[in-house]
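Enquirer: sharing a sequence plus its predicted fold:
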Amino acid sequence: MSQPDKTREPPYDGGCLCGAVRYSFSVPTIGARICHCRTCQKAMGAPFLAQASFPKTSLNVTGETARFRSSARLWRHFCGICGTRLFIEPVDAPNRIGIPIATLDDPEVIRPERHIWVSEKLDWVRIDDGLPQHPKASPVPYRDI
């Protein structure tokens, strides 16, 4: 019986809205966070970004993505056809890649572990999930790769 309040075991499959780009991971996530920073808000066109990170070498992808450097430390990859934001690639951690959890075929399989950048959270967003909250970046490192 699955535990809906826990991250489930891999594999994790997902892709863009039009189906031109598909991805999969066969390893567990090394961390899942909800980011409330203004850059993520604007990049996603949403009040926050729920994202999971993985070892970059574990990413299997089919299809082409375009990318945009949204800050000095992040490349954001997206489908060039439908525009779905797919990968978050940190320049300062070249062995890690993130995905928006909502792009998974089943977004319930990975549960966020904490909120970060809550100092930039929109006033009308209410956080009542009991997860740890950090005003800026998380002081908790990602799990080892």
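Expert: Received, thanks.

Enquirer: please make it C-alpha for all contacts and neighbour counts, starting now.
Expert: Will do.

Enquirer: I'd say M44 and R85 touch.
Expert: Yes. Counting by C-alpha atoms under 8 Å, R85 is a contact partner of M44 at 7.0 Å.

Enquirer: those two: which is more packed in?
Expert: Just comparing M44 and R85: by other C-alpha atoms under 10 Å the higher neighbour count belongs to R85, 24 against 15.

Enquirer: isn't that one up against F68?
Expert: No. Counting by C-alpha under 8 Å, R85 stays clear of F68, with 10.3 Å between them.

Enquirer: near the residue nearest to S71 when sequence neighbours are not counted, how many other residues are there?
Expert: Take S71 and drop its neighbours on the chain: the residue closest to it by C-alpha to C-alpha, 6 or more residues apart in numbering is T39, 7.9 Å away. Other residues lying near T39 total 15 when counted by other C-alpha under 10 Å.

Enquirer: putting a second one here so we can go through both:
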Amino acid sequence: MEEDATGGCQCGRIRYRVRIENDDAYLCHCRMCQRATGGVSIAFKGVAKANVTWEREPDRYRSSPIAERGFCRECGTPLTFEFLDGENLDLTIGSFDAPDRFQPRHNYAVESLHEQWLDTTALPRYRTEDNPNVVKRWMDAIGRLPD
């Protein structure tokens, strides 16, 4: 099932098209990813670098002696992780236009995994439109709730 998928950063400055072979993805729990994103993990889709076409190349940060991370300098969206000497890169699932298509297949760097964040199904759930303070802010700002 090869097909193209698209994505980009929050502000739209950086966009990409990528040829994907499947919907397999994974969660990385390493401390570098946690610090780079400010989250407890990050969801990635591994792809061949040759299969990615950038409308505008992302900005890059050399996050270690062996890898760099692509991001947008304007809005801060994390976009990629890539080893300096590899033929593949990882695209952030959240940067895809249709992130819901991907399925997590494994956890990586579990030595720094935070178990309490893995299964949150028992926690109460709240929808954005049920928070009147947030709804009012969005309505005052743009007249609707964001996508």
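Expert: Done, it's in. All of these numbers come straight from a predicted model, not from anything done at the bench.

Enquirer: could you get me the TM-score between them?
Expert: Remark: TM-score between the superposed chains equals 0.74 [TM-score structural alignment, normalised by the length of structure 1]; 121 aligned residues with a C-alpha RMSD of 2.2 Å.

Enquirer: just to revisit the earlier point, so what's in contact with R85 and F68 of structure 1 at the same time?
Expert: R76, H77 (C-alpha atoms under 8 Å, 6 or more residues apart in numbering).

Enquirer: for the corresponding residue of structure 2 for E113 of structure 1, helix, strand, or coil?
Expert: Correspondence of E113 of structure 1 to structure 2, assessed by TM-score structural alignment: R105. Taking DSSP: H, G, I helix; E, B strand; the rest coil as the rule, one finds R105 of structure 2 in the strand state.

Enquirer: same question, R8 of structure 1
Expert: coil.

Enquirer: tell me, what residue is most central in structure 2?
Expert: T92 (2.8 Å; C-alpha atoms, centre = their mean).

Enquirer: isn't that one right up against F71?
Expert: No. Using C-alpha under 8 Å, T92 of structure 2 is not in contact with F71, being 10.0 Å away.

Enquirer: return every residue with contacts to both of the two.
Expert: P78, L79, T80.

Enquirer: pick the one among these closest to E115 of structure 2.
Expert: P78 (23.4 Å; C-alpha to C-alpha).

Enquirer: related to what we said a few turns ago, can you tell me the SS state at the aligned residue in structure 2 for the residue nearest to S71 of structure 1?
Expert: If you follow T39 of structure 1 across to structure 2 using TM-score structural alignment, you land on M32. Of the three states, M32 of structure 2 takes helix under three-state DSSP.

Enquirer: quick one: what's aligned to C11 of structure 2 in structure 1?
Expert: Under the alignment (TM-score structural alignment), C11 of structure 2 maps onto C18.

Enquirer: can you pull the contacts of the closest residue in space to that match that isn't next to it in sequence?
Expert: Spatial nearest neighbour of C18 of structure 1, excluding adjacent residues (C-alpha to C-alpha, 6+ apart): C82 at 6.0 Å. Neighbouring residues of C82 of structure 1 by C-alpha under 8 Å, 6+ apart: C16, L17, C18.

Enquirer: what do you get for P58 of structure 2?
Expert: With contacts defined as C-alpha under 8 Å, 6+ apart, the neighbours of P58 of structure 2 are I14, G70, F71, C72, L79.
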